[in-house]
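K.L.:
Just to be clear, the model below is a prediction. Sequence and coordinates:
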Amino acid sequence: MNRTRRNWLSQTRRLTIAVAAIGLIGASSGCGFKLRRGYDMAFKTIQLTGFVGTSPMAAELARALEASGVSVVDSTLAATQAASASSVPSSHIVFEALLDKRDMVVSTTTAYGQIRDMTARNTLRFQIKRGDGSILVPAADLALAREMTYNEKDALAKQDELAALHTAMQSDIVNQLLRRLAAIRPDQLITPVEAPVPSVVHAPSAPDAAASR
């Protein structure tokens, strides 16, 4: 068997395997299996506030929310206009970033004061409000840290590694946020109405009761 025929047979086998894999995916889809495309959210619009204009965290979170069918709007007014309503719809929430920070700290050094290990950290503190400004989810923190070795001779490569760690932690935080947002129920979007305080009727004192007789 010459080399040309062996190459042709190899390509044919790969093509056959690829076709079979596509057929298997199609069959699985027919059985109800489908790839996850996002989360089912109880709200329809969301405003992201508190982030700096170039926040990569806000950008990734916005993309993930839009992939889940949620419209990211610039303001509560925009949400009202989008819903063609006269008041803020209950399907609108506000995600407020109280702290969006990524940094690094030196973990260990050598006896000569050279950096040996560093810790990359991503921190997000946030709270979630209903469209009317009432608190839906109180302030909470999501923080991740990853260790990395450091070598001054490979400083440029270590910068790339640090950026990759921050990006990976950011994606992890966004996924955790999506799960928390997906856990919000439709009834939680409605502002709870405080029950009226019953008026207290004081019974007459003993002298007053005697005088009434």
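P.N.:
Here it is on my side, so go on.
K.L.:
C-alpha only now, for contacts and for neighbours.
P.N.:
Noted.
K.L.:
Distance check, residue 165 against residue 105.
P.N.:
The gap separating residue 165 from residue 105 is 14 Å, by CA to CA, to the nearest Å.
K.L.:
which one of these two has more residues nearby?
P.N.:
Taking neighbours as other CA atoms under 10 Å, residue 165 and residue 105 compare with residue 165 leading, 20 against 11.
K.L.:
Can you verify residue 38 is assigned to a helix?
P.N.:
No: under DSSP: H, G, I helix; E, B strand; the rest coil, residue 38 sits outside any helix and is assigned coil.
K.L.:
Residue 155 versus that one, what's the distance?
P.N.:
The spacing between residue 38 and residue 155, counted by CA to CA, is 38 Å.
K.L.:
between these two, which one's more packed in?
P.N.:
Ranked by neighbour count (other CA under 10 Å), residue 38 and residue 155 place residue 38 first, with 15 against 11.
K.L.:
about what we covered before: show me whatever sits in contact with both of residue 165 and residue 105.
P.N.:
Common contact partners of residue 165 and residue 105 (CA atoms under 8 Å, 6 or more residues apart in numbering): residue 120.
K.L.:
in what helix or strand does the residue nearest to the spatial centre of the chain lie?
P.N.:
For the chain, residue 177 is the residue whose C-alpha lies nearest the centre (CA atoms, centre = their mean; 2.6 Å). Residue 177 is located in helix 155-182, with elements delineated by DSSP states H and E.
K.L.:
ok so residue 133 is a helix residue?
P.N.:
No: counting by three-state DSSP, residue 133 is not found in a helix; it is coil.
K.L.:
Against residue 127, how distant is it?
P.N.:
Residue 133 is 11 Å from residue 127, by CA to CA.
K.L.:
Next one for the comparison:
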Amino acid sequence: MSSSERRRLLAAVSAAGISALLAGCGFQLRQPPRLAFSSIALVGFAPRSPLAEELKRQLARQVQVQDDPARAEIVLRALEDVRERSIVASTSAALVREQQLRLKLSFRADTPGGRELIARAELLVARDLSYSETAALAKESEEAELFREMQSDVVGQVLRRLASVSV
């Protein structure tokens, strides 16, 4: 057996051992919350909203996402879907040193008949981002990644709230 084959075998045995230890202690990866309804419609989101797209993707794993609110059991209404960037710190030469990124979603959920299931709720997620003009392209990429992470966080929070709804 060559040394590379031994390393691969050792890595496989180590991974299996770690998996067995974690399973034995009751560790389990977080599962998406179980939804008690079979269809939902998303309305009020901006066209091509990245947040709405991810929310649709996550919801489609468990329920049917309808385009027509009248055909859905629950209607999730986006009242506000905003991505913001503000300058938090700058130098005396007016160069930006730190920004704050914010993702805000205000929403409510009701039945097509108008019965309120979730009262108006607002989710706000913020992250700080250092900035340097010499690394502008890298910072732009970092900003996009932070927005994706914040978006996933908001989608998870919305799903957990929807899991508490009984139609």
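P.N.:
It's in. Note that this is a predicted model, so its numbers are computed, not measured.
K.L.:
And the TM-score between them?
P.N.:
The TM-score (TM-score structural alignment, normalised by the length of structure 2) is 0.86; 167 aligned residues with a CA RMSD of 2.7 Å.
K.L.:
Among residue 133 and residue 127 of structure 1, which residue is more densely surrounded?
P.N.:
Neighbours per residue, other CA under 10 Å: of residue 133 of structure 1 and residue 127, the larger number sits with residue 127, 16 against 12.
K.L.:
And stretch 96-106 of structure 1 against structure 2, how far off on average?
P.N.:
Averaged over the aligned pairs, stretch 96-106 of structure 1 sits 0.5 Å from structure 2 after superposition, using mean CA distance after the TM-score superposition for structure 1.
K.L.:
where along structure 1 do the helices fall?
P.N.:
Ranges of helices in structure 1, per DSSP state H, are 3-30, 56-67, 76-82, 155-182, 206-212.
K.L.:
Adding distance to residue 122 of structure 1, write those helices out as TSV.
P.N.:
Converted to TSV, the helices of structure 1 look like this (distance: least, CA to CA, whole Å):
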stretch	distance to residue 122 of structure 1
helix 3-30	37
helix 56-67	10
helix 76-82	28
helix 155-182	7
helix 206-212	68
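K.L.:
Which of the ones you listed sits closest to residue 118 of structure 1?
P.N.:
helix 155-182 (9.3 Å; CA to CA).
K.L.:
Onto which residues of structure 2 does that closest one map?
P.N.:
On the basis of TM-score structural alignment, helix 155-182 of structure 1 is assigned to residues 136-163 in structure 2.
K.L.:
now for residue 138 of structure 1: what does it line up with in structure 2?
P.N.:
By TM-score structural alignment, residue 138 of structure 1 lines up with residue 119 in structure 2.
K.L.:
quick one, what contacts residue 173 of structure 1?
P.N.:
142-144.
K.L.:
mind listing which of the residues you listed are in strands?
P.N.:
Judged by DSSP state E, the subset of the contacts of residue 173 of structure 1 located in strands is 142-144.
K.L.:
Can you select the buried ones from those residues in PyMOL?
P.N.:
Remark: buried members of those, expressed as a PyMOL selection using 16 or more other CA atoms under 10 Å:
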select buried, resi 144
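K.L.:
and which of the ones in strands among the contacts of residue 173 of structure 1 is nearest residue 115 of structure 1?
P.N.:
Nearest to residue 115 of structure 1 among these: residue 144, at 21.3 Å, using CA to CA.
K.L.:
For the longest strand seen in structure 2, give the aligned segment of structure 1 as residue numbers.
P.N.:
Counting residues, the longest strand found in structure 2 (DSSP E) is strand 74-90. Using TM-score structural alignment, the residues of structure 1 aligned to strand 74-90 of structure 2 are 93-109.
K.L.:
neighbours of the residue mapped onto residue 44 of structure 1 from structure 2, just the number please.
P.N.:
Taking TM-score structural alignment for the superposition, residue 44 of structure 1 sits opposite residue 38 in structure 2. Residue 38 of structure 2: 15 surrounding residues under other CA under 10 Å.
K.L.:
So residue 38 of structure 2 sits against residue 73, correct?
P.N.:
Yes: when contacts are counted by CA atoms under 8 Å, residue 38 of structure 2 is listed as touching residue 73 (7.0 Å).
K.L.:
buried stuff in the match of helix 155-182 of structure 1?
P.N.:
By neighbour count with 16+ other CA under 10 Å, stretch 136-163 of structure 2 contains the buried residues 139, 143, 146-148, 150-152, 154-156, 158-159, 162.
K.L.:
Stretch 5-22 of structure 1 now?
P.N.:
Per 16+ other CA under 10 Å, stretch 5-22 of structure 1 contains no buried residues.
K.L.:
For the match of residue 138 of structure 1, which non-adjacent residue is spatially closest?
P.N.:
Leaving aside its sequence neighbours, residue 119 of structure 2 sits nearest to residue 108 (CA to CA, 6 or more residues apart in numbering; 5.4 Å).
K.L.:
For the ones in strands among the contacts of residue 173 of structure 1, give me a markdown table that also has distance to residue 82 of structure 1.
P.N.:
Formatted as a markdown table, those follow (distance: CA to CA, whole Å):
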| residue | distance to residue 82 of structure 1 |
| --- | --- |
| 142 | 31 |
| 143 | 34 |
| 144 | 36 |
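K.L.:
Of the ones in strands among the contacts of residue 173 of structure 1, which is the nearest to residue 121 of structure 1?
P.N.:
Closest to residue 121 of structure 1 out of these is residue 144 (5.8 Å), distances taken as CA to CA.
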